[in-house]
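**Student:** Structure here, sequence nowhere to be found:
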């Protein structure tokens, strides 16, 4: 049995106005259950950014972690692509 398997997410930074905190939105395309039309679902995650290194529009990777505050349950794992 493996322990310490943590979930990982990839998304775009939508806000970095807070100190050491970013908001990342993940967009998925799924089929509607009744109409079978593809729809996009956006989910927001509040993540810990220790060095304040992210800017709005960056593509980042998040990793699940212990609760850091009331709403922070994710931390920045890596920046995949910086905005130009």
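**Tutor:** That came through fine. Predicted model only: the values in this text are computed from it and were never measured.

**Student:** Please count neighbours and contacts with C-alpha atoms only from this point.
**Tutor:** Will do.

**Student:** State the helix or strand in which the residue most central in space within the chain lies.
**Tutor:** Against the mean C-alpha coordinate of the chain, by Cα atoms, centre = their mean, the closest residue is residue 24 at 4.0 Å. Using DSSP states H and E, residue 24 falls within strand 21-31.

**Student:** Can you list the buried residues in that strand?
**Tutor:** For strand 21-31, burial by neighbour count (16 or more other Cα atoms under 10 Å) applies to 21, 22, 23, 24, 25.

**Student:** What is the nearest of these to residue 43?
**Tutor:** residue 25 (5.5 Å; Cα to Cα).

**Student:** For the spatially closest residue to that closest one that is not a sequence neighbour, list the residues it contacts.
**Tutor:** Distances taken as Cα to Cα, 6 or more residues apart in numbering place residue 44 nearest to residue 25, at 4.4 Å, with adjacent residues excluded. By Cα atoms under 8 Å, 6 or more residues apart in numbering, the contact set of residue 44 is 23, 24, 25, 26.

**Student:** In addition, the following structure is provided for comparison:
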């Protein structure tokens, strides 16, 4: 007997701050992380911006959001905003 099993991979999740909501169905989320220099041991703050798919209207600039990796939806949009948890 063969059953169709859906195997869901562990997708990457990141937390960041919304820096732009000007595009339709898209938020730009900036994710900050600390990285230590291999030789000098100084900690550096590295930031990167991700475009994430979002069809609602609940988030605005400055809100903290969590994004999850998904299939490519556009050339640079490969993340989706997770719903609020409260």
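**Tutor:** Here it is on my side, so go on. Owing to the predicted nature of the structure, the values given are computational and were not obtained by experimental measurement.

**Student:** Could you get me the TM-score between them?
**Tutor:** The TM-score (TM-score structural alignment, normalised by the length of structure 1) is 0.85; 80 aligned residues with a Cα RMSD of 1.7 Å.

**Student:** In structure 2, what range does stretch 32-48 of structure 1 match?
**Tutor:** Using TM-score structural alignment, the residues of structure 2 aligned to stretch 32-48 of structure 1 are 37-53.

**Student:** How is the residue mapped onto residue 16 of structure 2 from structure 1 assigned, secondary-structure-wise?
**Tutor:** By TM-score structural alignment, residue 16 of structure 2 lines up with residue 11 in structure 1. When classified by DSSP: H, G, I helix; E, B strand; the rest coil, residue 11 of structure 1 comes out as strand.

**Student:** Strands along structure 2, start to end?
**Tutor:** Along structure 2, the segments classed as strands by DSSP state E run 13-20, 26-36, 43-53, 64-69, 77-81.

**Student:** quick one: which of those strands is nearest residue 7 of structure 2?
**Tutor:** strand 64-69 (15.7 Å).

**Student:** Residues touching that closest one, excluding its own?
**Tutor:** Counting by Cα under 8 Å, 6+ apart, 11-18, 29, 52, 78-82, 84 sit against strand 64-69 of structure 2.

**Student:** Highest neighbour count among the residues you listed?
**Tutor:** residue 29 (28 neighbours; other Cα atoms under 10 Å).

**Student:** OK, contacts around it?
**Tutor:** Applying Cα under 8 Å, 6+ apart, the residues near residue 29 of structure 2 are 16, 17, 18, 19, 20, 49, 50, 51, 52, 65.

**Student:** quick one: the residue nearest to the second one when sequence neighbours are not counted from residue 81 of structure 2, how far?
**Tutor:** Leaving aside its chain neighbours, residue 17 of structure 2 sits nearest to residue 64 (4.6 Å; criterion: Cα to Cα, 6+ apart). Here the criterion is Cα to Cα, to the nearest Å. By it, residue 64 of structure 2 lies 11 Å from residue 81 of structure 2.

**Student:** The strand holding residue 24 of structure 1: average distance to aligned residues in structure 2?
**Tutor:** With mean Cα distance after the TM-score superposition for structure 1, strand 21-31 of structure 1 departs from structure 2 by a mean of 0.7 Å once superposed.
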